[in-house]
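Engineer: Curious how this folds, go ahead:
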Amino acid sequence: MKNLYMNVFASLIIFAAILIAVFSWLNYMMLREMQGNQQQELWNLVENNVMTDMQTVDKAYLYFDESYTEKMEKELKSLRNYYKKNPEVETWDIAAIKERTEMEFYIIDTTNTIIKTTYQPAQGLDFNECCEKFAKLLNERRAQETFVSDGLDNSAATKDLWKYGYIATADHQYILELGVPLSDTQLFKSFNFFDSSASLKEKYNDLKDIRIISSEGFFLESSDDKESIHDMPKTWQSTYNKAVESGKAQRYESELKNGKKMIYRFKPYTAENRRGNSTDRVIYTAYTNDTEMAMLKESRRQLEVMLAVAFVTSIMALLIIFKIFTRPLRLATYDVLTNVYNRAFYLQQMHKMMQNKQKYPIGLLLMDLDNFKQVNDQFGHPVGDEVLKQFAQILHQNIEKGHYVVRFGGDEFGIILEKATEQKMIQLSQKIMNSVHDKTGECWNLLTTSIGGAIQQCEDETENSLFARADDALYKTKKKGKDGYTYAA
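Structural biologist: Prediction:
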């Protein structure tokens, strides 16, 4: 019966543990999903901020562009006409051109090399080496005779932001170029997405880097010595190229220590008013998962607290449920008055023992208290009930492991013995009778014990047969004068 109680309690514990584990796992997964959504929202927020700023800048520069474009077109057409009169560009006074136009002047030959310029950092720059896409574009522009103006772009030589205009000479030998740096203009100071990017990095701890990459793979306004995608790792370059080729956002991750990682994202951007390759860009952002790790750490702490509280609460609830649940089970198993097994348990236990294929001989002792009716009549039923309780205690004190005390009703008790022998039954009976003799008290002076015993004669003997033989032995004891033991041979 103890095993039954333990099994019931263990089942309730396992059920509660599974329930807590399932709910905890669901809560954890919901939290992970929420954190993933928050991370995605952060990415979208940052990138949309940068895109909005770039759109604002592009629109502002579009208006700014008109005045510069008109002036550039006028000056470049004038220089192309001058080229017709003097095609020897080596003799040109480019310093005077810069002074007149208030712009830097460049001459690009058929090899896409700047052979003459007022801007010394660009002298000798070969676009075939640094800017393959732009070199192809120059070849197309050299074949035309129209003026072309690019939008916001970065200098191939210094990587800062410029405005450029181009026109090819009539003989298609050169491209004449004018450029003006934008970083010193009031417009740039008013509409500068680099300042916005810096403020975003200050605002969001996970955001570690924001860069704008030109169509040629150069970083606009680079804050370190990394000037182009070629200065970055191979995986970085590969992901960037996928974003450019697909026109869709791409990302990759690199693992750091202790579960931390870096997330790199590339999002293509094209201005609403496209002006050459300069308005095709990629927004690059780099994030850590520090916030996610902190949230996971906190969520694990909360989960541990929740599990502890849930476990303690569940144990308390289970103890109450167990007590409520086992009460009727106990009533069906134990005698209410004496707290020994009842007849229902006796039948169940006998059936179980007799079904055991490797069973040992089963013994049964039946006994009652001689003169118990006299005690009830003389001292009252409450005293009689107390006598029955004490007698049950006597039986418990004298039995060994594998013995089961049963009350059949009234003053009739029994003991089931596993591995029974005639000698063991005699010894146990004598101990019980001696214990009753040793009891003191007026009522106990009237009481003795009559006992009858039987051992299962063969494996096929039934409980009814065994009980009948033990009962017959008890009857013989009483007939002989009570206060003794009779064995049914």
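
Engineer: When you work out contacts or count neighbours from here on, use the C-alpha atoms and nothing else.
Structural biologist: Fine.

Engineer: now whichever helix or strand residue 39 is part of: how far from the chain's centre is it?
Structural biologist: With elements delineated by DSSP states H and E, residue 39 resides in helix 2-85, which encompasses its position. Relative to the centre of its chain, helix 2-85 is centred 21 Å away, using Cα atoms, centre = their mean, to the nearest Å.

Engineer: ditto for stretch 172-182
Structural biologist: Centroid separation between stretch 172-182 and its chain, computed with Cα atoms, centre = their mean, is 58 Å.

Engineer: which parts of it are buried?
Structural biologist: Applying a neighbour-count criterion of 16 or more other Cα atoms under 10 Å, one finds 172, 174, 175, 176, 177, 178, 179, 180, 181, 182 buried in stretch 172-182.

Engineer: just curious, which of these is nearest to residue 40?
Structural biologist: Within those, proximity to residue 40 (Cα to Cα) peaks at residue 182, which comes in at 34.0 Å.

Engineer: and the gap between the closest one and residue 191?
Structural biologist: Taking Cα to Cα, to the nearest Å as the measure, residue 182 and residue 191 are separated by 11 Å.

Engineer: and for comparison, fold this next one:
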Amino acid sequence: MKARFRLKLFVTMIAFALIISFSIAIIDYIKLKGEAITNNQVQIQQTEDIVMDSLSNLDKAYRIFDEDTTEEMKERTEELVERYQSNPSFKNWDFAAIKEEIGMDLYIINEHNVIIHTSFPEDQGLDFSACCSDFSSLLDERRQAGEFAVDELDVQQKTGDLKKFSYMPTPDKKYIIELGYSLADKRIFNEFNFLEVIRKLENEYEAINEINVLNIDGYKLGAPTDENLLAGDRQEAFNQVIRSESIAEVEGEWGGNPALYRFIYYSTDNTQGISTNRVVEISYNHEGLGAILERNRTIFIWQLAIVFVVTIILALLISKWVARPMYMAFHDQLTGLKNRTAFEEIMEKRIKDRQETAILMVDLDHFKNVNDILGHDKGDELLIKLASCIRNNCRQEDTAIRMGGDEFIIILPNTNVDDASNVAERLLQSISNLFQSVTDESGISLTASIGISVTPQDGIDIETLYKKADIALYASKEKGKNQYCVYDATKSYAQNM
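Structural biologist: You can find the predicted model right below:
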């Protein structure tokens, strides 16, 4: 019984400690996971803010510090318009010489928005209505407006070079004269080079695959057009952002691995129309966050393993130290049965739950003679045998208790008077058989008397039930011993059954 109690205590302590420890560890893991996700989101937001600020600073710098270039482009364009009025046949123009003279590329766009003449051969025949519908619509608007317009920053589609472009229609509005001013190696661009900022972010943050700045037709600034056309879901997300001037996300692949593409709308100056609109595309991988979560998961598993081992060790030590004192607090040292403290605890619960319960009070007849004649050691030996006999006559749900000396009690849950009487009869017969050899050897007639009381009819408190069982017990002794009596509330004495 002691070993079983220690095992139960050990298992209980392990279960309790593991529940507490695992709960704390799981809460910490969830907290760390939440912090990792939050930090990743903060990193994403910081990345976007840095890119947007870089673009904004570059645009502002051009508007503030590059007015001379804008003014020069306007003057050169007006000169070319005058040349057109005096010589409207572009076939007679020497575009290479003009480029050499003004230091800018020259493009002639016809009424179908096709480049028909240029100093930049790669763009000869470029059809904006076919490749760039939004920009083509803007050219039509500028043609009708008849005014000079400038785009501070856009992409040279064939090469990916960044240039400043100006546009002015001829007086007859048949053509648009476009100038392209290269920004490469220019002081302002180098001071506010967003491409360099992007490269640093891509190298610094593990979660970022790639950052692209796209013009209104989805072409990447700083890269050749043919290599950067969007397709599929990315194109749809891009179009949505252009239309709604908002943010969109779409799942896709990058380098054969899953990736999240996030599109953010950007506009610096609405007075220039959609030519100044851009979209920042940032491709995020799940590896950065996944690696952090995997590290946290590994730490969590190790924590659980350590907690489990430490808990087992502590439970073993504590159960070894406290098992016996705790066991003895509710058990009789000699017989191993429950003691008076356990009796009171069990009965309090039975009474509180209003469950019908019988108690059998058992007392040995002539036991004093055993101690006087055969000695206390023999008496203890017989008490241990009696405890075993009582236990063997109990059902699984019954509880055998030694109250002290040769007095025992059996608690019988969910038992009425008739069932309690049947148990008493069997027990008396078993005790008589057990001690027959003692009687034969010593001449001491060793039997038992039993008193029975039942709750709730005989009382709803421990003291009353105990007292009435004791009255019934002594009634059985007065009637000749070796029998049982049930307490009868209608008489002043117990009724012999």
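
Engineer: TM-score for these two?
Structural biologist: After superposition, the two chains reach a TM-score (TM-score structural alignment, normalised by the length of structure 1) of 0.74; 456 aligned residues with a Cα RMSD of 4.8 Å.

Engineer: ok, back up a step: for the buried residues of stretch 172-182 of structure 1, could you give me a markdown table that also reports secondary structure?
Structural biologist: As requested, those are arranged in a markdown table below (DSSP: H, G, I helix; E, B strand; the rest coil):
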| residue | secondary structure |
| --- | --- |
| 172 | coil |
| 174 | coil |
| 175 | strand |
| 176 | strand |
| 177 | strand |
| 178 | strand |
| 179 | strand |
| 180 | strand |
| 181 | strand |
| 182 | coil |
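
Engineer: Identify the farthest-apart pair in those residues.
Structural biologist: Largest separation among the buried residues of stretch 172-182 of structure 1 by Cα to Cα: 172 and 182, giving 29.1 Å.

Engineer: re earlier: can I get the buried residues of stretch 172-182 of structure 1 in CSV with distance to residue 62 of structure 1?
Structural biologist: Rendered in CSV, the data for those read as follows (distance: Cα to Cα, whole Å):
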residue, distance to residue 62 of structure 1
172, 29
174, 27
175, 24
176, 22
177, 19
178, 17
179, 16
180, 15
181, 15
182, 13
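
Engineer: So residue 221 of structure 2 is in contact with residue 215, correct?
Structural biologist: Yes: look at residue 221 of structure 2 against residue 215 with Cα atoms under 8 Å: they come within range, at 6.9 Å.

Engineer: Now do the shared contacts for those two.
Structural biologist: Taking Cα atoms under 8 Å, 6 or more residues apart in numbering as the contact definition, residue 221 of structure 2 and residue 215 share the neighbouring residues 154, 155.

Engineer: Could you check how far the closest residue to residue 29 of structure 2 other than its chain neighbours is from residue 312 of structure 2?
Structural biologist: Residue nearest to residue 29 of structure 2 in three dimensions, not counting chain neighbours: residue 300, with 6.3 Å by Cα to Cα, 6 or more residues apart in numbering. With distances defined as Cα to Cα, the gap from residue 300 of structure 2 to residue 312 of structure 2 amounts to 18 Å.

Engineer: Enumerate the positions of stretch 291-308 of structure 1 that are buried.
Structural biologist: Within stretch 291-308 of structure 1, the residues that qualify as buried by neighbour count (16+ other Cα under 10 Å) are 292, 293, 296, 299, 303, 307.
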